[in-house]
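K.L.:
my questions are about this predicted structure, shown below with the sequence.
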Amino acid sequence: MKPYAEVIGDPIAQSKSPKIHGFWLAKLGIAADYRACHVRPGDLADYLAARRADPLWRGCNVTMPYKQAVMPLLDRIDPPADAIGAVNTILARGDGALAGTNTDAAGFLEPLARHLAQTHYFRMARIIGTGGAARAIITALAGEGFTLVVAGRDPAKARALLDELGGRGAHHAIDLAHFADPTDFPFDDREGCLDLIVNASSLGMQGQPPLAFDWSHAPPRSIAYDIVTAPLDTPFLQGARAKGHRTIDGLAMLIGQAAVAFERFFGQPAPREHDAELRELLTQ
């Protein structure tokens, strides 16, 4: 009988969270478990009711399709989940209450910290996708002073997300197809600017349609960031490197957001000095 945390979703077999948290628990010698739990549609309320009554349960991470569905079932929504409008981490409080938070935004920004510490004349991010991950990414980048261009199959949904989450910036919503065709837009050299191209969708993931993005839409010295983890080196990232752009893969965000949750679950910081070993484990 040990304390434990979980990740829930439908489906859940693809989740890498048990490997990540299990790796850190072993490195730190913490006597606790981290499990995957398949919660089927219609069973979410019963799952949370059962866990409320379990004194060993420390909380859970939440993946698709429950990041918004869990919110009415919780006792409170903490920052930044209240601003993002989605919960990816539920924490058990000592009084039996359940609190929802979100670690996706912090995880997304972590590998960008060195760049964000610099001063720029202008920051722009082109974000592909309008799903749950995009909500956290839009909120995070708007808070860091980026002008945002959000592309989705439904531009009206992209516009609604920007109106809800983008703050007062002069942001733009466009059709996803816009980025598929070449452009002859004459970008300047962007010296002193920070440009991101972010795939916040499942396009390019194994079993999903490819992401059609023509790299003529990327200003010089852009950073390409793909949140997809399977495959890790996506055609999107390969295309970016071929054009001389810097790249960030999906494990960066996955490990970063997990580290925030791990400390909340188990009371100790994740041992990030072992990140290289963890990455090797996750790519086997």
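P.N.:
Here it is on my side, so go on. Numbering: from 1, shown residues only.
K.L.:
C-alpha from now on. contacts and neighbour counts both.
P.N.:
Noted.
K.L.:
which parts of stretch 90-98 are buried?
P.N.:
For stretch 90-98, the neighbour count (16 or more other CA atoms under 10 Å) marks 90-92, 98 as buried.
K.L.:
moving C-terminal from the longest helix along the chain, which element do we reach first?
P.N.:
Longest helix in the chain, counting residues (DSSP state H): helix 250-266. The helix or strand immediately downstream of helix 250-266 is helix 275-282, counting by DSSP states H and E.
K.L.:
same for that next one, what does it pack against?
P.N.:
The helices and strands touching helix 275-282, judged by 3 or more CA pairs under 8 Å, 6 or more residues apart in numbering; DSSP states H and E, are helix 17-28.
K.L.:
which residues are contacting the helix it packs on?
P.N.:
Outside of helix 17-28, the residues within contact range by CA atoms under 8 Å, 6 or more residues apart in numbering are 6-7, 31-36, 255, 258, 262, 270-271, 278, 282.
K.L.:
Met124 and Phe146 touch, don't they?
P.N.:
Yes. If you go by CA atoms under 8 Å, Met124 and Phe146 touch, sitting 5.0 Å apart.
K.L.:
if we can go back for a sec, and the longest helix of the chain, what does it pack against?
P.N.:
helix 17-28, strand 57-62, strand 89-92, helix 104-109.
K.L.:
who does the shortest one touch, helix- and strand-wise?
P.N.:
In other words, strand 89-92. Applying 3+ CA pairs under 8 Å, 6+ apart, we find strand 89-92 packed against strand 57-62, strand 98-101, helix 250-266.
K.L.:
the structure to be compared is supplied as follows:
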Amino acid sequence: MSVSQTGPRPKRAFVIGHPIAHSRSPMLHGHWLETLGLAGVYEARDVAPEALPAFFENLRAEGYVGGNVTVPHKLAVIPFLAEIDEAARAIGAVNTIWLEGGRLVGGNTDAYGFLGNLDQLAPGWDAAGGVAVVLGAGGAARAAVYALLSRGFAVRLVNRTPATARDLAAHFGEGVTAHDWTALPALLPEANLLVNTTSLGMLGKPPLDIDLTQLKAGAVVNDIVYVPLDTPLLRQARARGLRTVDGLGMLLHQAVAGFAHWFGVTPSVTPALRALLEADIRAKTPGA
């Protein structure tokens, strides 16, 4: 009998969503498993909303130790979990699940990914603190606001639907103010960081049409969009000599904590990993 038949079954992790074929998480975690020499499996599972209860009922029997959660399940998974962490409660969504003492625990690593990306690509971006202007008021904005508050920033939340921005500002309380899109020109001069969390500028979406001339010379511009990698917003910022951070690193860094929970090793976000995903994105992005 071979070693593979008698040895322990490799740990299995997943990403669930509907649809899921577009996910780059299997490529990302597969790279870490291979380079670290770990016997593990990470796979994409297309789970329709009505199939979610059956998936969780069979999760342990299928040998899963946890996984990632993407749309439309980031809220729907919560009833199946014994506990969610503070970040998931504050952000209002779960993107990572793991077994802890035999219990299923949920967390949200998007804020970790957001900060890790900035720390790696724009070292010292938070040294002066001050004001961050965040465009959008959806799930990604929630993660960004949570992260920025943890670094002591005051956040100006700008959204085309002011009521949504006001609700989000009220959720986080002190340190966050809500503004209509028309207020953006007046807010930019005080910003040390500008973050786009909207889908504007993404492949197939309308462009993000704003004027960055009011941004101070030392400001950093972060676009969480990563398809395409080089958005018009980032190109405009670079033309002004500003430091820029694209959205790919957020995807890479948010994956670190989950991998550590499932496979017992904390991986690194390396240039080789980034190059692997960059090549895949460019190959599948028209005109890239």
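P.N.:
Perfect, thanks for sending it. Since the model is a prediction, treat every value here as computed from it, not as a measurement.
K.L.:
ok, which of the helices and strands packed on strand 89-92 of the first structure comes nearest Asp82 of the first structure?
P.N.:
strand 98-101 (7.7 Å; CA to CA).
K.L.:
onto which residues of the second structure does the closest one map?
P.N.:
On the second structure, the counterpart of strand 98-101 of the first structure by TM-score structural alignment is residues 104-107.
K.L.:
for the stretch 101-250 of the first structure, what spans make up the helices?
P.N.:
104-109, 113-116, 132-143, 155-165, 235-242, 250-266 (DSSP state H, counting those that start in this stretch).
K.L.:
can I get the ones you listed in JSON lines including distance to Phe23 of the first structure and mean neighbour count?
P.N.:
As requested, the helices of the stretch 101-250 of the first structure are exported to JSON lines (distance: least, CA to CA, whole Å; neighbours: other CA atoms under 10 Å):
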{"stretch": "helix 104-109", "distance to Phe23 of the first structure": "18", "mean neighbour count": "24"}
{"stretch": "helix 113-116", "distance to Phe23 of the first structure": "24", "mean neighbour count": "11"}
{"stretch": "helix 132-143", "distance to Phe23 of the first structure": "24", "mean neighbour count": "23"}
{"stretch": "helix 155-165", "distance to Phe23 of the first structure": "35", "mean neighbour count": "19"}
{"stretch": "helix 235-242", "distance to Phe23 of the first structure": "27", "mean neighbour count": "17"}
{"stretch": "helix 250-266", "distance to Phe23 of the first structure": "11", "mean neighbour count": "21"}
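K.L.:
contact partners for Ala69 of the first structure?
P.N.:
Counted by CA under 8 Å, 6+ apart, Ala69 of the first structure has zero contacts.
K.L.:
same thing with Phe265 of the first structure?
P.N.:
If you count contacts by CA under 8 Å, 6+ apart, then Phe265 of the first structure has 5, 58-59, 91 around it.
K.L.:
what's it aligned with over in the second structure?
P.N.:
For Phe265 of the first structure, the residue aligned by TM-score structural alignment is Trp262.
K.L.:
then Ala32 of the first structure?
P.N.:
Under TM-score structural alignment, Ala32 of the first structure pairs with Gly40 in the second structure.
K.L.:
that match contacts Pro10, doesn't it?
P.N.:
Yes. Because the distance of 4.9 Å satisfies CA under 8 Å, Gly40 of the second structure is recorded as touching Pro10.
K.L.:
and the two? Which one has more around it.
P.N.:
Gly40 (17 against 14; other CA atoms under 10 Å).
K.L.:
quick check: the more buried one vs Lys11 of the second structure, distance?
P.N.:
5 Å (CA to CA, to the nearest Å).
K.L.:
where in the first structure does stretch 142-149 of the second structure fall?
P.N.:
By TM-score structural alignment, stretch 142-149 of the second structure lines up with residues 135-142 in the first structure.
K.L.:
centre of the chain to that stretch, how far?
P.N.:
10 Å (CA atoms, centre = their mean, to the nearest Å).
K.L.:
that stretch against the second structure, how far on average?
P.N.:
Once fitted to the second structure, stretch 135-142 of the first structure is off its aligned match by 1.0 Å on average (mean CA distance after the TM-score superposition for the first structure).
K.L.:
is Phe236 of the first structure in contact with Ile223, as I believe?
P.N.:
No. With contacts counted by CA under 8 Å, Phe236 of the first structure stays clear of Ile223, the gap being 11.7 Å.
K.L.:
tell me the contacts of the counterpart of Leu161 of the first structure in the second structure?
P.N.:
Counting by TM-score structural alignment, Leu161 of the first structure lines up with Leu168 in the second structure. The contact partners of Leu168 of the second structure, by CA under 8 Å, 6+ apart, come to 137, 142.
K.L.:
from Ala93 of the second structure, how far off is Leu168 of the second structure?
P.N.:
Counting by CA to CA - Leu168 of the second structure and Ala93 of the second structure are separated by 14 Å.
K.L.:
with Arg156 of the second structure instead?
P.N.:
According to CA to CA, Arg156 of the second structure and Ala93 of the second structure sit 22 Å apart.
K.L.:
and Arg60 of the second structure, by the same measure?
P.N.:
Counting by CA to CA, the gap from Arg60 of the second structure to Ala93 of the second structure is 22 Å.
K.L.:
checking Ala50 of the first structure next. Helix, strand or coil?
P.N.:
helix (DSSP: H, G, I helix; E, B strand; the rest coil).
K.L.:
alignment lookup: it to the second structure.
P.N.:
Counting by TM-score structural alignment, the partner of Ala50 of the first structure is Asn58.
K.L.:
so what's the residue count around that match?
P.N.:
Counted by other CA under 10 Å, the residues lying close to Asn58 of the second structure total 11.
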